[in-house]
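[1] Kindly return the folded structure for what I paste below:
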Amino acid sequence: MELPITISPRRLTGILSLVVLGLTLASLAGSLSTLYLHPGTDLLKQVQKSYIRLFYVDWEANIPTWYQASTLLFCSIILATIARGKRARQDPYVWHWAALAVIFLAMSIDEEAIIHEMAIKPLRQAFHMGGLLYYAWVVPGAAAVLLFALAYLRFLWSLPPRTRLLFVVAGIIYVGGALGVEAVSGLWADRHGENNLVYMMISTVEELMEMIGIIVFIHTLLDYTGRHMGKVTLHVDAVGPHDAATALEICNGIVPEGGEAAEVPRRR
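    Below you'll find the model as predicted:
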């Protein structure tokens, strides 16, 4: 049984953009309420507190965090699918695609488990960091980005011009928010604290840039898959009641119109 799943990059980009807009507005509403609204009853105070806990983009383990972790995981799945297709065609840079899938899986786990946040206080105390380095994880983060850029330079130049440009745009937006604006927010937090309007606006811009960067990257991956990898189908092969195999196959010209899919080489 084949389950054709059609994903339009443009349509999905539009949907995700609306979700990001909604999350950003919900976060801003909660942030502003803490500064300008002062509920008169304990019940209303608890409602306000719970709302902010759920939607403030600068906090962890809430709805915006779940959304970002999910989109990073989706990137990992697409990248793994591309890597599988590249391997089936014996194309170059298979391991670069596979490594990207692992990297984005790790980023998804980190986003949900807030692993990088655990390094902030130990690094800050050990090296007496402040100012732009107040959120001390930006130092190892910047080093990791630099190493990644050097390792993937040839891979990047091997991509089609359109894909290469979108890769760079997505990376600039995401890293600019995650490291650049994060450093600015750290400078402000170090001098003025986090419970003020300016910090809330800076942190909102930071998270917004990260979410937009991922949307651009998802669009890029889907656009690349559609233009250069061919049709993607979900094939379910039920051999028996207790023996079923499910595989996500990339059919890059392997499936002729009205024909049957050729067997994809499998790891032995």
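[2] only C-alpha atoms for contact and neighbour calcs from this point on.
    Fine.
[3] which element is residue 239 on?
    Under the assignment given by DSSP states H and E, the secondary-structure element containing residue 239 is strand 231-240.
[4] Flag every buried residue along the very next helix or strand once past that strand.
    Tracing the chain C-terminally past strand 231-240 and defining elements by DSSP H and E, one meets strand 243-251 next. For strand 243-251, the neighbour count (16 or more other Cα atoms under 10 Å) marks 249, 250, 251 as buried.
[5] tell me what strand 243-251 is packed against?
    helix 63-89, strand 231-240 (3 or more Cα pairs under 8 Å, 6 or more residues apart in numbering; DSSP states H and E).
[6] Which parts of this protein are helices?
    Taking DSSP state H as the criterion, the chain carries its helices at 9-36, 42-55, 63-89, 94-113, 120-127, 138-151, 153-158, 161-175, 182-192, 197-224.
[7] Surely residue 121 and residue 134 touch.
    No. Between residue 121 and residue 134 there is no contact, the gap being 9.0 Å when judged by Cα atoms under 8 Å.
[8] who's in contact with residue 191?
    For residue 191, the residues meeting the contact criterion (Cα atoms under 8 Å, 6 or more residues apart in numbering) are residue 131.
[9] Distance of residue 157 relative to residue 237?
    Note on residue 157: its distance to residue 237, by Cα to Cα, to the nearest Å, is 38 Å.
[10] err, residue 138, not the other one
    46 Å.
[11] With distance to residue 232 added, can I get the helices of the chain in TSV?
    As requested, the helices of the chain are arranged in TSV below (distance: least, Cα to Cα, whole Å):
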stretch	distance to residue 232
helix 9-36	13
helix 42-55	35
helix 63-89	9
helix 94-113	17
helix 120-127	41
helix 138-151	28
helix 153-158	22
helix 161-175	18
helix 182-192	37
helix 197-224	10
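[12] One more, so I can put them side by side:
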Amino acid sequence: MSVLLGIVAVLTFLSLAGQVARFHLGLPNALGLVPFFYVDLENNLPTWYQTLALAFASVLLAGLAVAARHMRAPFAGRWLALSLLFVFLSLDEAASIHEATMEPLQRVVGYLPGVWQPVWVILGIAAVVAFAAAFLRFLLYLPRDDRWQVFWAAALFVGGAIGVEMATAALYTTSDPSYKVSFTYALLAHAEELLEMLGVVVLIDFLLRRLSRTASFSVTVAS
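    Below is the predicted model of the structure:
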């Protein structure tokens, strides 16, 4: 976990340094380094890192699904469903799939003011509620410490992806692209991405610990 936290800290620092150079030192590009490290842009180092981190979480979840099925433990299907969910999240991070829902949704609901301007959050909140309902029994099945770690991982990720997005919309008219050209917006973007990255790190820590315990238990039973 310390390695991943270090990577997140370095990426966040480099991104923030780039935005200080952009807005306060008159260096909007700096040989391409500013956009390459900026957490709010696509197809750059922070995006590649988060894509790989989400994919890694998916692989770990698949491993837990296989182990649960092998040991005939309950909720093997839930581990697999979570693995598939993180495949989607990894693809979404790489390709911004959720943003593609904006235009169709706006045609249906029209322009919504305030926190609802990024209308994709409506689908996001609905998905979170549906997920919580579908996985409640699975979450309660986990030991208390594991349960709380999963809860905090989800809270950090959702708080960044949806919570900060809505807070940003409350401050800016997001239909005007110029709202992104301010240092205040850049700070909010860093808060959003940092929370998302930390949420994934906390989850990966949980998954690695659980896989280690599962492997130890399998070896003990086999012996």
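[13] care to give me the TM-score?
    After superposition, the two chains reach a TM-score of 0.92 (TM-score structural alignment, normalised by the length of structure 2), with 219 aligned residues with a Cα RMSD of 1.8 Å.
[14] and which of the buried residues of strand 243-251 of structure 1 is nearest residue 151 of structure 1?
    residue 250 (26.3 Å; Cα to Cα).
[15] Now do the contacts for that closest one.
    Contacts were defined as Cα under 8 Å, 6+ apart; by that measure residue 250 of structure 1 touches 81, 82, 84, 85, 229, 230, 231, 232, 233.
[16] which residues touch the alignment partner in structure 2 of the third one?
    With TM-score structural alignment as the matching criterion, the partner of residue 84 of structure 1 in structure 2 is residue 66. Under the criterion of Cα under 8 Å, 6+ apart, the contact list for residue 66 of structure 2 reads residue 76.
[17] any idea how far residue 66 of structure 2 is from residue 90 of structure 2?
    Between residue 66 of structure 2 and residue 90 of structure 2 the distance is 20 Å, computed by Cα to Cα.
[18] same check, this time on residue 106 of structure 2
    For residue 106 of structure 2, the distance to residue 90 of structure 2 (Cα to Cα) stands at 25 Å.
[19] same check, this time on residue 112 of structure 2
    From residue 112 of structure 2 over to residue 90 of structure 2 (counting by Cα to Cα), the distance is 28 Å.
[20] With neighbour numbers in mind, choose between those two.
    residue 90 (23 against 11; other Cα atoms under 10 Å).
[21] Isn't that one up against residue 49?
    No. Proximity of residue 90 of structure 2 to residue 49 does not meet the contact threshold set by Cα under 8 Å, at 10.2 Å.
[22] Buried residues, stretch 83-103 of structure 2. List them.
    Of all the residues in stretch 83-103 of structure 2, those buried under the rule 16+ other Cα under 10 Å are 83, 84, 86, 87, 88, 89, 90, 91, 93, 94, 102.
[23] What of stretch 27-44 of structure 2?
    28, 34, 35, 36, 37, 38, 39, 40, 42, 44.
[24] can you pull the contacts of the residue mapped onto the second one from structure 1?
    Same thing as residue 34 of structure 2. Here residue 34 of structure 2 is matched to residue 52 in structure 1, going by TM-score structural alignment. When the contact criterion is Cα under 8 Å, 6+ apart, the partners of residue 52 of structure 1 are 27, 30, 31.
[25] Surely residue 194 of structure 1 is in contact with residue 202?
    No. Counting by Cα under 8 Å, residue 194 of structure 1 stays clear of residue 202, with 10.1 Å between them.
[26] Looking at the two, which is more packed in?
    Neighbour count, other Cα under 10 Å: between residue 194 of structure 1 and residue 202, residue 202 has more, with 19 against 15.
[27] doesn't residue 76 make contact with residue 102 of structure 1?
    Yes. The pair residue 102 of structure 1 and residue 76 passes the contact test of Cα under 8 Å, sitting 6.7 Å apart.
[28] re the thing from before, what distance do you get for the match of residue 84 of structure 1 to residue 83 of structure 2?
    In this structure, residue 66 of structure 2 lies at 11 Å from residue 83 of structure 2, with Cα to Cα as the measure.
[29] do the same with residue 143 of structure 2
    In this structure, residue 143 of structure 2 and residue 83 of structure 2 are separated by 20 Å, where distance is defined by Cα to Cα.
[30] residues contacting the one residue sitting closest to the centre of structure 2?
    Among the residues of structure 2, residue 196 comes closest to the average C-alpha position under Cα atoms, centre = their mean, at 3.9 Å. When the contact criterion is Cα under 8 Å, 6+ apart, the partners of residue 196 of structure 2 are 156, 157, 158, 159, 160, 161.
[31] What does it correspond to in structure 1?
    Under the pairing rule here (TM-score structural alignment), the equivalent of residue 196 of structure 2 within structure 1 is residue 210.
[32] Tell me the spacing between residue 27 of structure 1 and residue 56 of structure 1.
    Using Cα to Cα, one obtains 4 Å as the distance from residue 27 of structure 1 to residue 56 of structure 1.
[33] Need the nearest residue in space to residue 58 of structure 2, chain neighbours excluded.
    With sequence-adjacent residues excluded and distances taken as Cα to Cα, 6 or more residues apart in numbering, residue 58 of structure 2 is closest to residue 83, at 4.3 Å.
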